[in-house]
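S.K.: need coordinates for the following:
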Amino acid sequence: MSSDSNSISAALSRTTPVLRLRVWVLITIAIGILMAALFILALRLSIRRNKKTVKGLDRASQTEIPVVSKDINVDRIGAQRLHDSGAPAMPVHDKYSQMKDASHLPESRSVDVDAFSQCSSVYNIEKAGSSYSEDYSSSGPARKGSSPYGYVSASPLVGLPELSHLGWGHWFTLRDLEYATDRFAKSHVLGEGGYGVVYKGRLMNGTEVAVKKILNDVGQAEKEFRVEVEAIGHVRHKNLVRLLGYCVEGIHRMLVYEYVNNGNLEQWLHGDMSESGILTWENRMKILLGTAKALAYLHEAIEPKVVHRDIKSSNILIDDEFNSKVSDFGLAKLLNSDKSYINTRVMGTHGYVAPEYVNSGMLNEKSDIYSFGVVLLECVTARDPVDYSKPADETNLVEWLRMMITNKMVEDVVDPNLEIKPPKRALKRAILVGLKCVDPDADKRPKMSKVVQMLEAVLNAYRQDQKRPSQMGSIDFESQQSLEEISNSAD
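M.R.: You can find the predicted model right below:
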């Protein structure tokens, strides 16, 4: 036994040719290398398992992000309330920690949505050039591969946390919007109606916004929310109010729009903005032209087309340069090119709704054109579409105007509060456009792109009349021609 031990010890102590190391040293090194390899292998397997777990969590977090083109499930996020004491705290950013790989919201039409708020820092500028906007001139529609404003402007979402940007817009939490509106204070209310309440707010980056808080009837809120996002979430036009983002939390459904700071057309025409003065004729035509361009874009430039279904003066917002912006798409419908109309429950505002839609429930863009015609005549006369305080034969604006035209009392229909009345030619051309839009036969109503061209001619005629007051002969002759055409339309 002793000899065997001595021989093993001698063998292990023998010097080898490898760096003249002894046998037992080489065996120890080999065992160490093997152990290190096994440790590295185990570490790699552990890292792979962790990655799979993280991916699984990411997928789970994505399901909480609302996919607005499908049914929106009520999430389980509790309503976060600000503390009653002290100033409201700035919104925390923990909500963004699981959204790094969130996919974009699905597109519902063939419009490039890249321009919608992909910015992630105060140094980024909105990539508006990758989105197209439809503008119209006398030559008809033309697509532009640039910003509808003619320049690239900083996004109102600049400076908000990067991971809150989802596709075309921004995902706000309830706490974000409570902070923006001072917990939905009454002093911040801009307007309210059957849909809910609109508040003025200021985001954490200083941007002023309008927050539309849809009524807490969950079914109706989901429907209104989904319709508005699908209608205008992915499109941009300088005469459409811009939808910046949304909030889906608990039972709350809210939409966040750019803030338009100069009231709406109804307020200007019917007295609420009287302290700011009376709308001039030129500004009225400018507002109508911008509205017509927005509708032409919705009807003719995108697929599926959007039928607004609630065009009225209170839904036409005005900025400080008297540019119009069409708002409130809660009743909008999408209409594919393979359908000439859809059957739907009659919705809208009394006095603005097209007669064939009221009678049959058959809806297409011609209904919007009728409503626009009523708005145009409302602009000219400053009368409500339906006013039961008037005599019976003057209650309905369209019928009263036709009666006045038939009796050749065109100049008596213009808004009496206008300090500077429009020239006869401009007035008659404007009325003619309005009468064409409210034609009882829907097939005879012009497309909105044609309306744009006619309104541009009206505005140009007015400006020419202002520059050439001495050329009354030709103006009177053209006025007579316009009068005959108007009379034919009224008949």
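S.K.: please make it C-alpha for all contacts and neighbour counts, starting now.
M.R.: Noted.
S.K.: tell me where the stretch 151-300 of the chain has helices.
M.R.: For the stretch 151-300 of the chain, helices defined by DSSP state H, counting those that start in this stretch occupy the ranges 174-180, 218-232, 265-270, 281-300.
S.K.: and those as JSON lines, adding mean neighbour count and distance to residue 456?
M.R.: Listed next are the helices of the stretch 151-300 of the chain as JSON lines, based on neighbours: other Cα atoms under 10 Å; distance: least, Cα to Cα, whole Å:
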{"stretch": "helix 174-180", "mean neighbour count": "23", "distance to residue 456": "40"}
{"stretch": "helix 218-232", "mean neighbour count": "19", "distance to residue 456": "26"}
{"stretch": "helix 265-270", "mean neighbour count": "20", "distance to residue 456": "19"}
{"stretch": "helix 281-300", "mean neighbour count": "24", "distance to residue 456": "7"}
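S.K.: among the ones you listed, which is nearest residue 344?
M.R.: Comparing the helices of the stretch 151-300 of the chain by their distance to residue 344 (Cα to Cα), the top pick is helix 218-232, with 14.2 Å.
S.K.: the closest one packs against which elements?
M.R.: strand 208-214, strand 252-258, strand 333-335 (3 or more Cα pairs under 8 Å, 6 or more residues apart in numbering; DSSP states H and E).
S.K.: sequence B follows; please return its structure for comparison with A:
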Amino acid sequence: MHPSELGTGDGHKKKITVLVVCSVVIASGMLLASYLILRIRKNLKEKTERSRTTVHSSRGKEEDMELPMFDLSTISRATDDFSLNNKLGEGGFGPVYKGVIDGQEIAVKRLSRSSGQGLNEFKNEVILIAKLQHRNLVKLLGCCIEGEEKMLVYEYMPNKSLDFFIFDETKGKALDWSKRFQIISGIARGLLYLHQDSRLRIVHRDLKASNILLDSEMIPKISDFGMARIFGGDQTEGNTNRVVGTYGYMAPEYAFDGLYSTKSDVFSFGILLMEIVSGKKSRGLYHQDQKGNLIGHAWRLWKEGRPLELMDACLTDSNNLSEVLRCIHRFSEKSKEYPGLIFGVVNQIGLTRVKE
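M.R.: Next up, the predicted model:
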């Protein structure tokens, strides 16, 4: 063969060799990349699954949530992609949306990135309320944890919250005294369960009118356990450097010194009771040319022998004035002797199991 032909053959073989080597390298690289991607996805999936099934309590121990998990896509469809038309309101945790899953109406509380409450409060609420079952506590149906999205799914309360009624002159007329007394008793039973009857002793720390939800039969349900704390064993009180809650409902020793106990909740319950009786907010102007809160106003009327003037104007035709007076009586009589403030009130309305 001519030398030039031999040279061409070697060059051709070299090209083929280079192409084969390149193909093998590229194929190996693609296989390696695919393997790495699949591995990363698997690790992310396992991490997500672990975060879905396990959370850390405030004590650092892992606890099984024992709670159904919902996919983000399911929640999104249920709320029509979090439509403004389905928005029920917004609190410190974030916005709340109405939705429907399998024909059941739900309320979805979505953790806002700008929320003053964060992941710890979210975990706290999941751990606590998943273990609590009572007619007067809102029922948690499940939660959703995907990426940065964290949501709680509750039973839907068609009558919104208590403050929606009692602080509105028109809507307040829908609550006669018998219904208000039913609500007072229901809240007291829920509180009694948290403090004494549940296997965990719970201090709510943020009991107020907006955290009392009403179902279709106006049965009250205590909600929002993001700030709640567990007491173990014989523990009766705790201390915190971070005071949370709502001014106007806070017990003095908690607001000033960070000391909280079951008595702190009972104090808040007493303020709530007076709001239900009077239709007035705990903080406001109740005396001409003088600032005052609801406790001071109630005490002043009691000393002047005019306790029934505290009663909401729409209740003046009530046939149960003696029942109203019993509620006001112990509250006003003990208002200067806190912390024994509200236990007497609860005893007076018939829930004698609550003791100081």
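S.K.: out of the helices and strands packed on helix 218-232 of the first structure, flag the one nearest residue 420 of the first structure.
M.R.: Taking Cα to Cα, strand 252-258 is the member of those nearest to residue 420 of the first structure, at 33.0 Å.
S.K.: average offset of the closest one relative to the second structure?
M.R.: Strand 252-258 of the first structure, aligned to the second structure and superposed, deviates on average by 0.6 Å (mean Cα distance after the TM-score superposition for the first structure).
S.K.: which stretch of the second structure lines up against that strand?
M.R.: With TM-score structural alignment applied, strand 252-258 of the first structure matches the range 149-155 in the second structure.
S.K.: who's in contact with that stretch?
M.R.: The contact list for stretch 149-155 of the second structure (Cα atoms under 8 Å, 6 or more residues apart in numbering) reads 72, 105-111, 122, 126, 138-145.
S.K.: what about it, distance to the chain center?
M.R.: A distance of 10 Å separates the C-alpha centroid of stretch 149-155 of the second structure from that of its chain, computed with Cα atoms, centre = their mean, to the nearest Å.
S.K.: buried residues, that stretch. List them.
M.R.: Counting neighbours by 16 or more other Cα atoms under 10 Å, one finds that the buried residues in stretch 149-155 of the second structure are 150-155.
S.K.: residues contacting the alignment partner in the first structure of residue 92 of the second structure?
M.R.: The alignment partner of residue 92 of the second structure in the first structure, by TM-score structural alignment, is residue 194. By Cα under 8 Å, 6+ apart, the contact list for residue 194 of the first structure is empty.
S.K.: how near is residue 194 of the first structure to residue 34 of the first structure?
M.R.: Per Cα to Cα, to the nearest Å, residue 194 of the first structure is found 75 Å from residue 34 of the first structure.
S.K.: also residue 140 of the first structure?
M.R.: 78 Å.
S.K.: biggest helix in the second structure by residues?
M.R.: Longest helix of the second structure, by residue count under DSSP state H: helix 3-53.
S.K.: run through who's touching stretch 287-304 of the second structure.
M.R.: Residues contacting stretch 287-304 of the second structure (Cα under 8 Å, 6+ apart): 271, 274-275, 280-286, 307, 309-310, 328-329, 332-333, 335.
S.K.: go again with 10 Å.
M.R.: Stretch 287-304 of the second structure has contacts (Cα atoms under 10 Å, 6 or more residues apart in numbering) with 248, 270-271, 274-275, 278, 280-286, 305-311, 328-329, 331-336.
S.K.: report the buried residues of that stretch.
M.R.: Quick answer for stretch 287-304 of the second structure (16+ other Cα under 10 Å): 293-299, 302.
S.K.: nearest residue to the middle of the second structure?
M.R.: In the second structure, the C-alpha nearest the mean C-alpha coordinate belongs to residue 224, at 2.1 Å (Cα atoms, centre = their mean).
S.K.: need the helices of the stretch 151-300 of the first structure in a markdown table with distance to residue 60 of the first structure, can you?
M.R.: Converted to a markdown table, those look like this (distance: least, Cα to Cα, whole Å):
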| stretch | distance to residue 60 of the first structure |
| --- | --- |
| helix 174-180 | 21 |
| helix 218-232 | 22 |
| helix 265-270 | 46 |
| helix 281-300 | 36 |
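S.K.: thank you, goodbye.
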